[in-house]
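Colleague: Predicted model follows, preceded by the sequence.
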Amino acid sequence: MRVFKPIFFIVLLFFPATCLSEPIHAANAPLLFSWPVKCIPGMNCAGRQFRIGYPDLTGTGRSFSCGQPGYTGHQGTDIIVSSVEQAVPVLAAADGIVRWTSDGLFDSCPDPKNPECAADLTTHLPLETGQKATLGFNAGNFIVIDHVHSDSRYLTLYAHLRTGSQLVRTGERISRGTRIGEVGSSGNSTIPHLHFGIYRSTGGYFQPVDPWSGPCNSSSSGLWDTEPPYQPLIEKILYQVE
């Protein structure tokens, strides 16, 4: 049995929200996010090896439900599928503007020593000021979308995408549910999955936020627009792949 080891570092996306030009504001309503993959865990996302990894923003080893997050300090939601060839669509979680994209890296690293696969290769985002922000981990092929609703502003990150699958470009306005790419295994990744991260503008900086509603989530009361389509048994993650 092979153990799926942690592949992300704790990340605080601290950079000024003012470094980004403002998109058009959406209607005055709470900003909630839709499930970012076009499949249902435990049904048609994958087979026996499907798992979900949950955020642990406080680094306490507890997910939103006070259970195991997958590993301590995880900053997003991992949605794991059977294979890159499954071509599982990745969907925009809300209306917004595409701010950053990166493509062309391996779908599955042939050698962990390859520079594209290295755990210490940190993904950076160029800012309009000429500076760079860091995601704190090797995100591989990725898309970042900027969302503004009322007085709230968020970024969503879709990481480890399949090479060549991206269907959007920087600056493009897209709608919730738009197909933007496919689940892959690029960057520092050992199994096909989507790393979905949400970052909220707080005090002029973007910081990670947990979208799952539960007693151990201190960052939000839940940010999903509907109950995510997953099987309760899948909450028990060991990150083991047979």
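Modeller: Here it is on my side, so go on.
Colleague: okay, CA-based contacts and neighbour counts for the rest of this
Modeller: Noted.
Colleague: same for the longest strand along the chain, what does it pack against?
Modeller: In the chain, assigned by DSSP state E, the strand with the most residues is strand 193-202. Secondary-structure packing of strand 193-202 (3 or more CA pairs under 8 Å, 6 or more residues apart in numbering; DSSP states H and E): strand 77-80, strand 152-159, strand 205-208.
Colleague: so which of those strands gets nearest residue 168?
Modeller: strand 152-159 (12.3 Å; CA to CA).
Colleague: Now that closest one: buried residues?
Modeller: 153-159 (16 or more other CA atoms under 10 Å).
Colleague: so which of those comes closest to residue 134?
Modeller: Distance to residue 134, by CA to CA, is smallest for residue 157 among the buried residues of strand 152-159, at 12.4 Å.
Colleague: Roughly how far does that closest one sit from residue 62?
Modeller: Residue 157 is 22 Å from residue 62, where distance means CA to CA, to the nearest Å.
Colleague: Residue 155 now?
Modeller: 24 Å.
Colleague: if we can go back for a sec, can you lay out the helices and strands packed on strand 193-202 as a markdown table showing distance to residue 50?
Modeller: Below are those laid out as a markdown table (distance: least, CA to CA, whole Å):
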| stretch | distance to residue 50 |
| --- | --- |
| strand 77-80 | 6 |
| strand 152-159 | 18 |
| strand 205-208 | 24 |
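Colleague: what about versus this one:
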Amino acid sequence: MSRARRLRRSAGAIAIASALLVPASSSAEPLSYPGDSANYGWVVTAYFDEGGASDWNCGGNSYSGHKGTDFAILGSWQAMAEGRPVFAAAAGVVETTHDGEPDMCNSGDCGGGGGWGNHIKITHPDGTRTLYAHLKTWSVTVENGEAVACGQQIGMVGSSGNSTGPHLHYEIWKDGLVIDPRPLMDGSID
């Protein structure tokens, strides 16, 4: 991997961890970071699978077919028990919610909610959709059809569904395709 690519990856992780606003296309409301890194320390543990990409140490930065970005919370199980909020990345309307699945999965194969466990899908005014998965049991605070504001708390980090520990699995869908959220940081999702 080139030095420039490693620097871009590092800069991306730092920007996410710093909870900076992430510009989207000019026709859409900017997307915001879906967690509270400033107060709780979130770290990226798995990136969107680009195929063949590696991290700064020449190791894998994802796993085959991973179609989102995983944000783990510092303090893991203890932090999950205390509660770590998940926020809507932009204003929109709640498309789907699923809650009630056990949230102590550490084997990666607990199922439920289509593998996402407790989750929320939001459709934004420009048609972009966001998914927030593996949420804590009974933490979903929104309902199908509800309008949400950017930064509104919608749930809590958990480990439900096909999960191996407390984290938020975050996906962005545009034009029916899941996309890597990192390019949003440079102002373009087109």
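Modeller: Cool, the structure landed. These figures come from a predicted structure and were not determined experimentally.
Colleague: Can you pull the TM-score for these?
Modeller: In this superposition the chains share a TM-score of 0.72, using TM-score structural alignment, normalised by the length of the second structure; 156 aligned residues with a CA RMSD of 2.7 Å.
Colleague: Next, the angle from the longest strand of the first structure to strand 152-159.
Modeller: Per axes from the mean of the first three to the mean of the last three CA atoms, to 10 degrees, the angle that strand 193-202 of the first structure makes with strand 152-159 is 160 degrees.
Colleague: So what touches strand 193-202 of the first structure?
Modeller: With CA atoms under 8 Å, 6 or more residues apart in numbering as the test, strand 193-202 of the first structure has contacts from 13, 17, 36, 75-81, 152-161, 183-185, 206-211.
Colleague: Now do the residue nearest in space to the middle of the second structure against residue 3 of the second structure, distance only.
Modeller: Centroid check for the second structure by CA atoms, centre = their mean gives residue 170 as the closest residue, at 2.1 Å. Applying CA to CA, the value for residue 170 of the second structure to residue 3 of the second structure is 27 Å.
Colleague: ok, now residue 119 of the second structure?
Modeller: Taken as CA to CA, the span from residue 119 of the second structure to residue 3 of the second structure is 37 Å.
Colleague: Looking at the two, which has the bigger crowd around it?
Modeller: Taking neighbours as other CA atoms under 10 Å, residue 119 of the second structure and residue 3 compare with residue 119 leading, 31 against 9.
Colleague: That one: what's it in contact with?
Modeller: 96-99, 113, 131-135, 140.
Colleague: Map it onto the first structure.
Modeller: Under the alignment (TM-score structural alignment), residue 119 of the second structure pairs with residue 142 in the first structure.
Colleague: roughly how far apart are residue 162 of the second structure and residue 107 of the second structure?
Modeller: Taking CA to CA, one finds residue 162 of the second structure at 8 Å from residue 107 of the second structure.
Colleague: And these two? Which one has more around it.
Modeller: Between residue 162 of the second structure and residue 107, counting by other CA under 10 Å, residue 162 is the more crowded of the two (22 against 11).
Colleague: aligned partner of the more buried one in the first structure?
Modeller: Per TM-score structural alignment, residue 162 of the second structure is aligned with residue 188.
Colleague: got it, and residue 72 of the second structure?
Modeller: Match for residue 72 of the second structure (TM-score structural alignment): residue 80.
Colleague: Just give the number of residues close to its match.
Modeller: The burial count for residue 80 of the first structure: 23, using other CA under 10 Å.
Colleague: same check, this time on residue 30 of the first structure
Modeller: 12.
Colleague: wouldn't it be in contact with residue 153 here?
Modeller: No. At 10.7 Å, residue 30 of the first structure and residue 153 do not qualify as touching, with contact defined as CA atoms under 8 Å.
Colleague: hey, what's in contact with both of the two?
Modeller: Common neighbours of residue 30 of the first structure and residue 153, using CA under 8 Å, 6+ apart, do not exist here.
Colleague: residue contacts, the alignment partner in the second structure of residue 60 of the first structure?
Modeller: Using TM-score structural alignment, the equivalent of residue 60 of the first structure in the second structure is residue 52. By CA under 8 Å, 6+ apart, the residues touching residue 52 of the second structure are residue 60.
Colleague: how about the strands of the second structure, start to end?
Modeller: In the second structure, the strands defined using DSSP E lie at 42-46, 69-73, 85-87, 92-98, 118-123, 129-135, 147-148, 153-156, 167-174, 177-179.
Colleague: Those: which one's closest to residue 62 of the second structure?
Modeller: With CA to CA as the yardstick, what comes closest out of the strands of the second structure is strand 42-46 (4.7 Å).
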